[in-house]
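Chemist: with the input below, show me the fold.
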Amino acid sequence: MSWFPLAEAPVPEGGLFDFDATLPLMAIQVVVLTFILNKLFFQPVGKVVEEREGFVTTSHKDAKERLAQVQRLEQDLKAQLQQARQDAQAVIAAAEDEVATLYKSALAEAKASATRLREQARADMEAQRSAAAATLSKESRQLADLIIQRLVAI
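Modeler: Now for the predicted structure:
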């Protein structure tokens, strides 16, 4: 007895398509092969693909979150840098104002000191001139008296 009695049936000749027992047998083979391939290859490959897709999706989300965090940090750092620049400019302006104030006060002090020194020098010169004039006047009187005495003695 044969397993496939229909497969042993005589094949009629002619016609473009012969529909005999090989067609259902081939259909069953295709279904069984599809089922085996699905269980052995496609499901494990599908699981791996889904896992990788999940990993890629998760990694993509993490990368977007990290990028957003980096952008926030960059904005914060830019704001801090801008604030530091403004603070530095304020410190520089305050230092320039202080230097200008110190310069003006030092200049005023130097002018006052120069004026005092000039007045002191003028007073010293006036005193020396007065002393020299007094000495000259005294010496000129002595000389005049000496000349008069010599002229009268002649």
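
Chemist: drop to CA atoms for contacts and neighbour counts, all remaining ones
Modeler: Will do.

Chemist: buried ones in stretch 106-124?
Modeler: Within stretch 106-124, not a single residue qualifies as buried, counting by 16 or more other CA atoms under 10 Å.

Chemist: roughly how far out does it sit from the chain middle?
Modeler: 52 Å (CA atoms, centre = their mean, to the nearest Å).

Chemist: do the same with stretch 132-140
Modeler: 82 Å.

Chemist: likewise for stretch 8-23?
Modeler: So, by CA atoms, centre = their mean, the centroid of stretch 8-23 is 84 Å from its chain's centroid.

Chemist: ends of that stretch, how far apart?
Modeler: End-to-end span of stretch 8-23 (CA to CA, to the nearest Å): 13 Å.

Chemist: what comes into contact with that stretch?
Modeler: By CA atoms under 8 Å, 6 or more residues apart in numbering, the list of residues contacting stretch 8-23 from outside reads 6, 7.

Chemist: one more, so I can put them side by side:
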Amino acid sequence: MTWLLLAEAGVPEGGLFDLDATLPLMAVQVVLLTFLLNSLFFRPVGKVVEDREGYIATSRAEAKQKLEQINRLEADLQDQLRGARQAAQSAIVEAEQEVDRLYREALAEAEAEANRTREKARREIESQRESAQAQLMSQVDQLSAQIINRLLAA
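Modeler: This is a model prediction of the structure:
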């Protein structure tokens, strides 16, 4: 209470700085206001800021881990894709070789069949020629016999 009495006492007018009871009262008010602001406002805000920084730090760490995992998965998928392309390429080459082999076999078989058919046709023609020749020879023999019989009869 003495401080209040001193604060209410008359203030001498004059000098550049008047040092009276208001200076300690203002100092107490500043300390009290600082304490109240710190306990009511700055500490909760500081806690929220620290929590937020912690959340951001963990989120960044998780994001880095996920990015590394994605990079590993991407590398694995690239390797699998390379392997699949090579497998597809080898399958295409094998299929082309198989088609070429089947084509050659079919061509050889067709040529063999054509040769067999040509040989069979040649044999049939030869046998028909021989048969026709034999028939002609028999007809020639008959005609010559008839000619000789007519000549002898005449």
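
Chemist: how close are the two chains, by TM-score?
Modeler: Here the TM-score for the pair of chains, by TM-score structural alignment, normalised by the length of structure 1, is 0.90; 154 aligned residues with a CA RMSD of 1.7 Å.

Chemist: mean shift between the helix or strand harbouring residue 124 of structure 1 and structure 2?
Modeler: Using DSSP states H and E, residue 124 of structure 1 sits in helix 43-153. Once fitted to structure 2, helix 43-153 of structure 1 is off its aligned match by 1.1 Å on average (mean CA distance after the TM-score superposition for structure 1).

Chemist: whereabouts in structure 2 does that helix align?
Modeler: Counting by TM-score structural alignment, helix 43-153 of structure 1 falls onto residues 43-153 of structure 2.

Chemist: so how far is the helix holding residue 124 of structure 1 from its chain's centroid?
Modeler: That offset, for helix 43-153 of structure 1, works out to 27 Å (CA atoms, centre = their mean).

Chemist: could you do stretch 5-14 of structure 2 as well?
Modeler: Its chain's average C-alpha position is 88 Å from that of stretch 5-14 of structure 2, according to CA atoms, centre = their mean.

Chemist: can you check stretch 31-41 of structure 2 too?
Modeler: That offset, for stretch 31-41 of structure 2, works out to 61 Å (CA atoms, centre = their mean).

Chemist: next: stretch 1-8 of structure 1.
Modeler: Offset of stretch 1-8 of structure 1 from its chain centre (CA atoms, centre = their mean): 86 Å.

Chemist: do stretch 13-24 of structure 2 as well
Modeler: 83 Å.

Chemist: how long is stretch 5-22 of structure 2 end to end?
Modeler: Start-to-end, stretch 5-22 of structure 2 (CA to CA) is 11 Å.

Chemist: can you point out the buried residues in that stretch?
Modeler: The neighbour-count check on stretch 5-22 of structure 2 (16+ other CA under 10 Å) flags 7, 20, 21 as buried.

Chemist: where helices are concerned, which of these count?
Modeler: Mapping the buried residues of stretch 5-22 of structure 2 onto helices (DSSP state H) picks out residue 7.

Chemist: the buried residues of stretch 5-22 of structure 2 into TSV, with extra columns for distance to residue 107 of structure 2?
Modeler: As requested, the buried residues of stretch 5-22 of structure 2 are arranged in TSV below (distance: CA to CA, whole Å):
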residue	distance to residue 107 of structure 2
7	125
20	125
21	123
